[in-house]
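one predicted model, sequence on top.
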Amino acid sequence: MRRYGKNTDEDDIRSRPNRKGNRPRTHIRPKHEDAAEGMVLTVDRGRLTCLVDGTPVLAMKARELGRKAAVVGDRVALVGDLSGRKDTLARIVRIGERTSVLRRTADDDDPYERVVVANADQLAIVTALADPEPRPRLIDRCLVAAFDGGLTPLLVLTKADLASAEELLDLYGALDVPHIVTSRDQLAKGEAAAMVREHLAGKATAFVGHSGVGKTTLVNALVPEERRRITGHVNAVTGRGRHTTTSALALPLEGADGWVIDTPGVRSFGLAHVDPSRVIHAFPDLEPGTEGCPRACSHDEPECALDAWVAEGHADPARLYSLRRLLATRERTEGD
């Protein structure tokens, strides 16, 4: 081994050539100005199926995006092989700005929020009137998530042949939430899908509901098998014979310019991420009354200015009750 002393000249030391693996890193990122625009249809184990000019393309997130994740509904920019052929893989290099986000946490003690769907216009909350019994607290939580994320809620009540919808609708009357009531007979005849479709045209609608309420059956009626072929890549990605709602999936709406986004069935809907100050935006008749509230007001405390606002006749007391019920659901479980 050659040794170098203190009198060694610089020229006596060999310099190692800059090989491929030793190139200096740069913070300059390519602009990808020629990237194609697409929409994320589904995500499975790090692989994303995107729709690019009518072709489903399998892609992965580029390293330069870091921790930023793309979700169903995201508008993205892609480069690479966009042919959609088997065994090809494109790269997502940009994620567009989101107009809305549907978030949830695993439970109310979990600080880690998960974005379920991006850029949806509506949240269709599917609930059975019987078998299984409706869970108003879960509906409340979904409403809070919709208001917080910038989505318009839509109540879809199923199995009206087993129980009346009147009592449940009375609970949400003050919120002015649009609703649809269907029976199992209407669903079998295709009438339920037609009723729901009127509210979906031209919009991206995310469907949420717990097991047994008929959500997936309704989605299947809205999006027949021939329209599902556009997401044929999903089968290859997941390895399953058909989609079983274990991850969100965007499907083109039959007979209208819109999207149906089927989400996994939920057992709970955590709201640890929700800031009460954002929920009030869904109550434009009450929001001006919060100007006199103390800082960080929960809108359900003795100093809350909303009581005086309602007492002066600026808003319906039922609206304030509904707001406080929704905000209180963050402190309760769905079964309370």
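Received, thanks.

from now on I want contacts and neighbour counts done on CA atoms only, so please keep to that.
Noted.

can you give me the helices in this structure?
Secondary structure of the chain (DSSP state H): helices at 136-149, 166-172, 184-189, 191-197, 215-222, 225-228, 233-238, 276-279, 306-311, 317-328.

this is the comparison structure:
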Amino acid sequence: MSSRRSPSSYDESDVRVRPGRGSRPRSKIRPAHRNALSGMVIAVDRGRYTCVTDGDAHIVVAMSARELGRGAVVVGDRVSLVGDVSGQEGSLARIVRVHPRASVLRRTADDDDPVERVVVANADRMVIVTAVTDPEPRPRLIDRCLVAAYDAEMTPLLCITKADLGDPAPLIDAYEPLNTPMIVTELGNVGAANPGLPDPLRRLRETLHGQSSVLVGHSGVGKSTLVNALVPGSDRATGTVNLVTGRGRHTSTSAVALRLPEGGWVIDTPGIRSFGLAHVDPDTLIHAFGDLASETDECPRGCTHGYGAPECALDVAVAAGRLVPERVESFRRLLASRERQAGD
């Protein structure tokens, strides 16, 4: 006799349903990764993160854990690594944790752009690089970088390059009242061989010693050339200035951190054409213009210091010759762009 059952004898209890992948409860407990290796991200390239480990300082290439999200890891981040952390060719580790950041340098594409872009993390100092000429200096961009540095609680340093091609005095005079440290270099000196660095470059290296410093500026001002002089063997690509537009060509395509010979890190960044400050509170802008802030004590209560502000002490200081009109104009243009964004 056959042991097979007739189809009519089956009921619901005989049906076995395989649970779907999404039906299984997921644990909220994540691995602690207590044995994870600590390191610092020194380069980012298409979803791969080059890290230098603490202690023996070997190089590890890693990917980011999915739970961290896209764009969560940037150059300068302190991270925890698991997986294959041998650093051997073809190995791939995984970043499972980003440590709390001491500082974050942000920028937006424009002042009305709500999307923030983190440039670097954990930098102590911002080196604002500008050329005397070829390309021409852009004081408004310098002012924006200063605002971003103060907002990120980073110490600014103005590095003026190509002083052998023009007179740096106007730039020095414009920013000396802010008490911002300045170093002036010449194109010929920057190309000098190490370790016999010229005095300005030696002073720059001494200033950056033991710190993490990020170099910012528009293309063609000499950031990569400075890095090559400060870090022997770095071989950062350098470019020239377009003779038609007067603008530099992008040679660095992504940020990269390089170790200084005497200790510390210098981070080279791609050239920028704009530095949006949508993330900065308009009420704090005046603090980045130290020479202007000192004149506002005589302003009436509630003075905005902007265009058309009645009895603003900035206008009095300009009329008396204590302030350069271009500095006040730069501040007010920046303030106006931020106030428009705040009112939208």
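Structure's in. What do you need? The structure displayed is predicted, hence computed values, not measured ones.

could you tell me how many residues sit around whatever residue of structure 2 lines up with Glu166 of structure 1?
Alignment note: Glu166 of structure 1 maps to Ala169 in structure 2; criterion TM-score structural alignment. Ala169 of structure 2: 10 surrounding residues under other CA atoms under 10 Å.

and Ala169 of structure 2, how far is that from Met182 of structure 2?
12 Å (CA to CA, to the nearest Å).

also Ala36 of structure 2?
As defined by CA to CA, Ala36 of structure 2 lies at a distance of 41 Å from Met182 of structure 2.

now do Ala336 of structure 2
Separation of Ala336 of structure 2 from Met182 of structure 2 (CA to CA): 28 Å.

and what of Ser8 of structure 2?
Counting by CA to CA, the gap from Ser8 of structure 2 to Met182 of structure 2 is 92 Å.

between those two, who's got more neighbours?
The neighbour count for Ser8 of structure 2 versus Met182, taken as other CA under 10 Å, is higher for Met182 (16 against 6).

what residue in structure 1 is paired with the more buried one?
Taking TM-score structural alignment, Met182 of structure 2 has His179 as its aligned residue in structure 1.

tell me who's in contact with its match.
With contact taken as CA atoms under 8 Å, 6 or more residues apart in numbering, His179 of structure 1 is in contact with 154-157.

can you do 10 Å?
Going by CA atoms under 10 Å, 6 or more residues apart in numbering, His179 of structure 1 touches 124-125, 153-157, 169, 172, 196, 199.

which residues does the match of Glu166 of structure 1 contact?
By CA under 10 Å, 6+ apart, Ala169 of structure 2 lies in contact with 132, 163.

try it again at 7 Å.
Counting by CA atoms under 7 Å, 6 or more residues apart in numbering, Ala169 of structure 2 makes contact with nothing.

Lys162 of structure 2 versus that one, what's the distance?
For Ala169 of structure 2, the distance to Lys162 of structure 2 (CA to CA) stands at 12 Å.

equivalent analysis for Arg26 of structure 2, please.
Taking CA to CA, one finds Arg26 of structure 2 at 60 Å from Lys162 of structure 2.

looking at the two, which is more packed in?
Neighbours per residue, other CA under 10 Å: of Arg26 of structure 2 and Lys162, the larger number sits with Lys162, 23 against 7.

wait, doesn't that one sit right on Leu187?
Yes: judged on CA atoms under 7 Å, Lys162 of structure 2 makes contact with Leu187 at a distance of 4.6 Å.

tell me if I'm right that Gln211 of structure 2 and Val266 touch.
No: taking contacts as CA under 7 Å, Gln211 of structure 2 lies outside contact range of Val266: 8.1 Å.

report the buried residues of stretch 129-147 of structure 2.
By neighbour count on 16 or more other CA atoms under 10 Å, the buried set for stretch 129-147 of structure 2 is 129-135, 137, 139-147.

do stretch 94-101 of structure 1 as well
Buried-residue list, stretch 94-101 of structure 1, by 16+ other CA under 10 Å: 94-95, 100-101.
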